[in-house]
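Visitor: Sequence and predicted structure below; questions after.
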Amino acid sequence: MSQVIIKDDEVDIVIGALQSDLTSFMEEWRPFFSRFHLIIVQDPDLKGDLKIPEGFNLNLYTKSDIDRVVGPVSNSISFSGYSCRHFGYLMSRKKYIITVDDDCTPARDTNNKITDAVSQHIINLTTPATPFFFNTLYDPYVDGSDFVRGYPFSLRTGVECGLSCGLWLNLADLDAPTQALKPELRNSRYVDMVLTVPARTMLPVSGINIGFNSELVGPALMPAFRLAKEGKLRWETVEDIWSGMCVKVVCDHLKIGVKSGVPYVWRQERGNAVESLKKEWEGVKLMEDVVPFFQGLRLSEGAVTAEDCVGEIASKVKEVLGGNDPMFARAAETMVEWIKLWKRVRAAE
């Protein structure tokens, strides 16, 4: 992999804390987190103080901080559960943001070497993406690869990458029905590969392990879509899936790339898939309407920033999906409120 000089002061690592004792998690990640600034956001539903080991440069935000910053903007924006990490996105002023769930530890590659997920995300974000023509050798910018015969030279400079989607070993990010039917299924394949997701192709983005360029797409990663019976576990939410489709539409419109592949993290087991199925099934059914909607979505030439794009997407959600289910109407309202909050917080600097 080509080496990229990483400026430590350009990176924030955002952690959403859903457990009160982060000692084990932080110590596992110390070799890779300690050189960067961290933003830890405590789930506002988690009572008591967090237990965090010393030796990290960090800001900790709790429910009182969220209430102080957000104020009476709207009751539609919730930072409960995994949504708390979005408050960290809101407060960060760094160009690059990396986020990893607090039930994940560093992964090992095929040589049993611990991988540096933070550096790999930065490499993905600081090398070009190629969304407009697929290269069959995958990422043409890594050592040992290049563009294949027939790849247009006019497209070989690529475009900026806005989002890096990492993967998981051990417990894959399956939905509750699949995990319930295949309780023993684990992902043990480490594939050292990165590819650019083609333009106009949707993907299920998971907030478990991602990096993004906040200057390009930050406002599009938002806590907007919540299920009526939403729980605390990944199996019980679709918020990051919804946000991911929004950000992919934004990237396609603004000609920004999205990558998927390494880095991996090792994901621990948490929760019961059968019980979670009762909460997530509603979201599984809704996706059948959501995916075609996003696949056909086109934005106007007047949308030139991520904020503009999210506003137009919200309008289309309300117009096209709002009558199908009240959750869509609420999501559209939340998206509008989120952009107002994003602008207000930054204007107050």
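Guide: Good, I have the coordinates.

Visitor: contacts, neighbours, all on C-alpha from now
Guide: Noted.

Visitor: residue boundaries of the strands in the stretch 1-150 of the chain?
Guide: Secondary structure of the stretch 1-150 of the chain (DSSP state E, counting those that start in this stretch): strands at 11-17, 37-42, 57-61, 96-100, 104-106.

Visitor: likewise the stretch 151-300 of the chain?
Guide: Per DSSP E, counting those that start in this stretch, the stretch 151-300 of the chain carries strands over the ranges 161-170, 194-196, 209-213, 257-267.

Visitor: Which residue, other than its chain neighbours, is closest to residue 246?
Guide: Excluding the flanking residues, the one nearest residue 246 by C-alpha to C-alpha, 6 or more residues apart in numbering is residue 220, at 6.5 Å.

Visitor: Run a quick neighbour tally on the one you found.
Guide: By the other C-alpha atoms under 10 Å criterion, the neighbourhood of residue 220 contains 28 residues.

Visitor: same check, this time on residue 93
Guide: 16.

Visitor: circling back: export the strands of the stretch 151-300 of the chain to JSON lines and tack on distance to residue 3 and mean neighbour count?
Guide: Below are those laid out as JSON lines (distance: least, C-alpha to C-alpha, whole Å; neighbours: other C-alpha atoms under 10 Å):
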{"stretch": "strand 161-170", "distance to residue 3": "17", "mean neighbour count": "25"}
{"stretch": "strand 194-196", "distance to residue 3": "15", "mean neighbour count": "22"}
{"stretch": "strand 209-213", "distance to residue 3": "17", "mean neighbour count": "24"}
{"stretch": "strand 257-267", "distance to residue 3": "15", "mean neighbour count": "24"}
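
Visitor: Got another one to weigh against that:
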Amino acid sequence: MESDGMLPVSIRDDEVDIVIGALQHDLTQFMEEWRPVFSRFHIIIIKDPDLKEELKIPSGFDYEVYTQSEMQHVMGSSTVNFSGYSSRYFGYLVSTKKYIVSVDDDCLPARDDKGNLVDAVAQHITNLANPATPFFFNTLYDPFREGADFVRGYPFSLRTGVSCALSCGLWLNLADYDAPTQAIKQRQRNTRYVDAVLTVPARAMMPMSGINIAFNRELVGPALLPSFRLSNEGKLRWETVEDIWSGMCAKVVCDHLRLGVKTGLPYVWRKERGSAIDSLKKEWEGVKLMEEVIPFFQTVRLSPQAVTVEDCVVEIAAAVKQQLGQKDAVFKRAADAMIEWIKLWKTIKAQRT
């Protein structure tokens, strides 16, 4: 990341959308804290349909807001669920930009180990604009960062790398622990700022958090999808593991299409939130099911006929229904939701052409 925080010269500000899922109605502090970073870009704000109050957004930003009625107008007869944390995915759907940066509304800009404000957008775009190296691990991490390079023994045939499609940032203060860990270690906070970026190796899964991510929409957009949550089934929500599911879908797609995924910088500073015990009540069923999910994603392989992201998602959905659907009906619903998402993605795409 350049010291002045500017985007790489090859990336224009109008190629980037900031997507924010609004789960709280007063966004004043959030937007003001991010003003030095966000004010250069177009912002898509999706109001959680469960949120009754009017949004409070300060002036001076280029933004558009989508409410429930506006989302329904875009979706037509589609049944894809965009409430709660799933709100962010609607922004991915309607964006027309090449790059999307998504930050949750309980996160503020972080400061690095020298006290400088972190330009999370600039770092995410830097990650995406430079190649990734998923097929051979470089022990100096990202060889394309200033001051780094490939180490002795790294194959010259792999040094050009591949396009990076997904950048997964990290968090200071309240790290993205699951509810059981939060309940046991309620005072634990992440205070370590590690100045590193690395490519996640091919065929290795990782727990992606949608709290602080960016991706190349043209390369991998349809693979970032809402599917693994329950709707209309009492108060139970598994939305806190939906981005984990989405991340593993995206990673399988990236591996198959020979695209890269990076993790590390940039950091955001995550504010304190609600009760870990309340979160545990919501998450527990999903936490247990994740133990079934991991081996599936570690072993699933896509056919040579899957040459687009949409093809890949459809094949993953078929495998989910066949291999996981017999274990729990929630996986059948997830597979159906994935197919519905691809149909919706294609419909919106066709309307623009």
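Guide: Received the coordinates, thanks. Since we're looking at a predicted model, the values are computed, not measured.

Visitor: Can you calculate the TM-score here?
Guide: The TM-score (TM-score structural alignment, normalised by the length of the first structure) is 0.97; 345 aligned residues with a C-alpha RMSD of 1.3 Å.

Visitor: about what we covered before: I'd like the strands of the stretch 1-150 of the first structure written out as TSV, with mean neighbour count and distance to residue 145 of the first structure added.
Guide: Conversion of the strands of the stretch 1-150 of the first structure to TSV gives the following (neighbours: other C-alpha atoms under 10 Å; distance: least, C-alpha to C-alpha, whole Å):
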stretch	mean neighbour count	distance to residue 145 of the first structure
strand 11-17	24	28
strand 37-42	25	33
strand 57-61	15	37
strand 96-100	24	26
strand 104-106	23	26
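
Visitor: could those go into CSV alongside distance to residue 192 of the first structure?
Guide: Shown next, in CSV, are the strands of the stretch 1-150 of the first structure (distance: least, C-alpha to C-alpha, whole Å):
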stretch, distance to residue 192 of the first structure
strand 11-17, 23
strand 37-42, 27
strand 57-61, 31
strand 96-100, 19
strand 104-106, 15
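
Visitor: about what we covered before: dump the strands of the stretch 151-300 of the first structure to a markdown table, plus distance to residue 68 of the first structure.
Guide: Shown next, in a markdown table, are those (distance: least, C-alpha to C-alpha, whole Å):
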| stretch | distance to residue 68 of the first structure |
| --- | --- |
| strand 161-170 | 30 |
| strand 194-196 | 39 |
| strand 209-213 | 26 |
| strand 257-267 | 33 |
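
Visitor: between the ones you listed, which one is nearest to residue 8 of the first structure?
Guide: strand 209-213 (14.4 Å; C-alpha to C-alpha).

Visitor: so where in the second structure does the closest one end up aligned?
Guide: Under TM-score structural alignment, strand 209-213 of the first structure corresponds to residues 212-216 of the second structure.

Visitor: ok, average deviation of that stretch from the first structure?
Guide: Compared with the first structure after fitting, stretch 212-216 of the second structure deviates on average by 0.2 Å (mean C-alpha distance after the TM-score superposition for the first structure).

Visitor: List of residues touching that stretch?
Guide: By C-alpha atoms under 8 Å, 6 or more residues apart in numbering, the residues outside stretch 212-216 of the second structure that reach it are 98-104, 124-125, 128, 164-171, 221, 267-268.

Visitor: Now do the helices in the first structure.
Guide: 23-33, 63-70, 84-91, 117-126, 176-181, 214-217, 239-254, 273-295, 306-316, 326-347 (DSSP state H).

Visitor: Any chance of TSV for the ones you listed, columns distance to residue 152 of the first structure?
Guide: Formatted as TSV, these follow (distance: least, C-alpha to C-alpha, whole Å):
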stretch	distance to residue 152 of the first structure
helix 23-33	38
helix 63-70	48
helix 84-91	37
helix 117-126	22
helix 176-181	40
helix 214-217	26
helix 239-254	19
helix 273-295	26
helix 306-316	28
helix 326-347	38
